[in-house]
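S.K.: Here is a sequence together with a model predicted from it:
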Amino acid sequence: MTLDTNSIWQDLQGVRQSVPLVHNITNYVVMNSTANALLAIGASPIMAHAVAEMEEMVSLASALVVNIGTLSDRWIEAMEKAMQQANAIQTPIVLDPVGAGATRYRTETLQHLLQQATPTVIRGNASEIGAVAASSCSTKGVDSTTSSDTMITVAQDLSTTQNCTVVVTGATDYIIQGDQVLQCKNGHPLMAKVTGMGCTATALIGAFLAVNNHPTLAAAHAIAVIGIAGEIAAETAKGPGSLQVHLLDALYNLDGEQIARRFWED
């Protein structure tokens, strides 16, 4: 399996043409930024958390994104119902294990959610993926304390165990399905200075899953797009504040020529 820029561009065009509804159960910190990023690439976001409407809302969506960044018992119940419904109607699920391993409550919640349904894609930094895989990795809040390349074998085991695609983001992003490992080196260090950038990547994966039924390629294409957009944004940004604005513009204006010129795999 290899990545090619034409396929990345085709998926981005597919999102813009079909305007998929992406249902996000995500954290308070990133709701606005992830919704705007989804709108910028052409998708239609909804941030719904009420337990009473979960089954109905998931049935309307083309993808479900579950992000455990800011937990509460009621939101966990909503996540359970959403994942169960998505599993029942075969809607793709993206799980973001924000801060996995930081507290017992967070880790146990994650384990419980994984019992409700098999995610299509799990995306996290190296520490989070290590915690999901029950490795000895330590975590520091939502920031990674381990580099992404050290987690390849662990991520492969997790992918096999959960029968899903695992995305480990870092200086180099790894997109893993069993023995198959794709990588993307796009992005910019300034992106790490903006909260929720990984959460935004997770949301974009949801949009790409809506138009590409190959989870590993869909995830890789989404990761390439946000990385390339981040590079473009950083060229004119004066700091993390303006990077956020320029990132939305870069996602909105991204075209096939920019993807072909900037995509960096090796």
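M.R.: Great, that's in hand.

S.K.: make it CA atoms for all contacts and neighbour counts henceforth
M.R.: Will do.

S.K.: For this protein, which segments count as strands?
M.R.: Assigned by DSSP state E, the strands in the chain fall at 21-25, 44-47, 63-67, 93-96, 121-125, 165-169, 173-177, 180-184.

S.K.: Quick check: which of these is nearest to Ile205?
M.R.: strand 93-96 (7.3 Å; Cα to Cα).

S.K.: now the helices for the stretch 101-250 of the chain?
M.R.: 104-116, 126-132, 152-162, 197-209, 215-236, 240-253 (DSSP state H, counting those that start in this stretch).

S.K.: any chance of those helices in JSON lines, with distance to Asn36 and mean neighbour count too?
M.R.: Formatted as JSON lines, these follow (distance: least, Cα to Cα, whole Å; neighbours: other Cα atoms under 10 Å):
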{"stretch": "helix 104-116", "distance to Asn36": "26", "mean neighbour count": "16"}
{"stretch": "helix 126-132", "distance to Asn36": "25", "mean neighbour count": "28"}
{"stretch": "helix 152-162", "distance to Asn36": "30", "mean neighbour count": "20"}
{"stretch": "helix 197-209", "distance to Asn36": "9", "mean neighbour count": "28"}
{"stretch": "helix 215-236", "distance to Asn36": "13", "mean neighbour count": "24"}
{"stretch": "helix 240-253", "distance to Asn36": "7", "mean neighbour count": "18"}
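
S.K.: Comparison target below:
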Amino acid sequence: MYLEKIRQENPLIHSMTNVVVTNFTANGLLALGASPVMAYAKEEVADMAKVAGALLLNIGTLSHEQVEAMIIAGKSANEVGVPVVLDPVGAGATALRTESAKRILEEVNVTVLRGNAGEISSLVGIEVQVKGVDGAVEGEYTEIASEAARLFKCLTVVTGEVDIVSDGHENYAVANGHPWLTKVVGTGCLLGGILASFLAVAKGEEVNALQAGLAYYGIAAEKAFERTKEQGIASFQIEFLNQLQSLTDQDVDQLKK
């Protein structure tokens, strides 16, 4: 249902993402059937956010100017009801990253907060050891997701071996995926754009749409691995984009874990 809607409506996804993953994010969104646009200048982000189907804010290579532009875009999106996804890349690794993510959460009505357990834990005040932008934490992902959803009053997605979606009261698990996703730079960041695309067509079914988006992404990785496990991760990356393009809603329904 959601894939068909995305491919029919071709939603514009305003992606304020990091310089490391821009190309991969754009190609992944095109493979899905969405329409990516990368606009960063504070002079235009408000206008772009208002005409988008969804807005992605990713602080992977942040600067003070970028955070200011993200807040301008986020507030503009809020004015017209455009969903906002925040990916707090590396939160917990440095004070700048943690404080910038918290500032965005304070000033923008974020629809979905998506990060790994280490990143989300740092934002809710749970002390964990974070290495670079790839956070790691021991403990119950559902508790972290629930606490963040309640604290920030938004849906929260904590990704890992099993992904958790929480609205602060109910938690939902999605177990699709493959470890090779961690071998390709940008797969986590692209996921933020994929979830933004699903939100763009959710129309009141945000929790269901997030679960479908996570399953779709994980199934694409599983299928890509099966086709390229003898070749290696470079072939996996290309096949992963192929699978993002070819998967159907029926595939997601049948293969969701």
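M.R.: Looks like it came in fine. Everything numeric here is computed off the predicted structure, so don't read it as measured data.

S.K.: Output the strands of structure 1 in JSON lines; the columns should cover distance to Ala220 of structure 1.
M.R.: Compiled in JSON lines, the strands of structure 1 are given as follows (distance: least, Cα to Cα, whole Å):
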{"stretch": "strand 21-25", "distance to Ala220 of structure 1": "18"}
{"stretch": "strand 44-47", "distance to Ala220 of structure 1": "20"}
{"stretch": "strand 63-67", "distance to Ala220 of structure 1": "16"}
{"stretch": "strand 93-96", "distance to Ala220 of structure 1": "13"}
{"stretch": "strand 121-125", "distance to Ala220 of structure 1": "11"}
{"stretch": "strand 165-169", "distance to Ala220 of structure 1": "8"}
{"stretch": "strand 173-177", "distance to Ala220 of structure 1": "6"}
{"stretch": "strand 180-184", "distance to Ala220 of structure 1": "7"}
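
S.K.: is it possible to export those to a markdown table including mean neighbour count and distance to Leu113 of structure 1?
M.R.: Converted to a markdown table, the strands of structure 1 look like this (neighbours: other Cα atoms under 10 Å; distance: least, Cα to Cα, whole Å):
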| stretch | mean neighbour count | distance to Leu113 of structure 1 |
| --- | --- | --- |
| strand 21-25 | 26 | 13 |
| strand 44-47 | 20 | 19 |
| strand 63-67 | 28 | 10 |
| strand 93-96 | 28 | 9 |
| strand 121-125 | 29 | 12 |
| strand 165-169 | 29 | 16 |
| strand 173-177 | 26 | 20 |
| strand 180-184 | 19 | 25 |
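
S.K.: so which of those comes closest to His214 of structure 1?
M.R.: Nearest of the strands of structure 1 to His214 of structure 1, taken as Cα to Cα: strand 165-169 at 9.8 Å.

S.K.: Report the mean deviation for the closest one after fitting onto structure 2.
M.R.: In the superposition with structure 2, the aligned residues lie an average of 0.6 Å away from strand 165-169 of structure 1, counting by mean Cα distance after the TM-score superposition for structure 1.

S.K.: how much space between the counterpart of Phe263 of structure 1 in structure 2 and Ala175 of structure 2?
M.R.: Aligned by TM-score structural alignment, Phe263 of structure 1 pairs with Lys256 of structure 2. Taking Cα to Cα, to the nearest Å as the measure, Lys256 of structure 2 and Ala175 of structure 2 are separated by 8 Å.

S.K.: Overlap of the contact sets of these two?
M.R.: The contact sets of Lys256 of structure 2 and Ala175 overlap at Ala215 (Cα atoms under 8 Å, 6 or more residues apart in numbering).

S.K.: picking that back up, measure the closest residue to the match of Phe263 of structure 1 other than its chain neighbours to Ile233 of structure 2 for me?
M.R.: The shortest distance from Lys256 of structure 2 to any non-neighbouring residue, by Cα to Cα, 6 or more residues apart in numbering, is to Ala215 (5.5 Å). Going from Ala215 of structure 2 to Ile233 of structure 2 by Cα to Cα gives 21 Å.

S.K.: do Tyr141 of structure 2 as well
M.R.: Distance, Tyr141 of structure 2 to Ile233 of structure 2, by Cα to Cα: 28 Å.

S.K.: In this structure Leu158 of structure 1 contacts Ser135, no?
M.R.: No: between Leu158 of structure 1 and Ser135 no contact is recorded; they are 10.2 Å apart, counting by Cα atoms under 8 Å.

S.K.: Nearest the middle, which residue of structure 2 would you pick?
M.R.: Residue closest to the average C-alpha location in structure 2 (Cα atoms, centre = their mean): Gly192, at 1.7 Å.

S.K.: pretty sure that one is touching Val85, no?
M.R.: Yes: between Gly192 of structure 2 and Val85 there is a contact under Cα under 8 Å: 6.8 Å.

S.K.: Between those two, which contacts overlap?
M.R.: Leu56, Arg114.

S.K.: re earlier: which residue in structure 1 aligns with the residue nearest to the centre of structure 2?
M.R.: In structure 1, Gly192 of structure 2 lands on Thr202 (TM-score structural alignment).

S.K.: wait, what's in contact with that match?
M.R.: Val65, Val94, Leu95, Asp96, Arg123.

S.K.: check contacts around Gly196 of structure 1.
M.R.: The contact partners of Gly196 of structure 1, taken as Cα under 8 Å, 6+ apart, are Val29, Val30, Ser33.

S.K.: how near is the first one to Val194 of structure 1?
M.R.: Think Val29 of structure 1. From Val29 of structure 1 to Val194 of structure 1 the distance is 11 Å (Cα to Cα).

S.K.: Then the last one?
M.R.: The spacing between Ser33 of structure 1 and Val194 of structure 1, counted by Cα to Cα, is 10 Å.

S.K.: Could you check which of these two is surrounded by more residues?
M.R.: Remark: of Ser33 of structure 1 and Val194, Ser33 carries more neighbours, 18 against 14, as counted by other Cα atoms under 10 Å.

S.K.: Do I have it right that that one meets Ala201?
M.R.: No: Ser33 of structure 1 lies out of contact with Ala201 (Cα under 8 Å); the separation is 10.9 Å.
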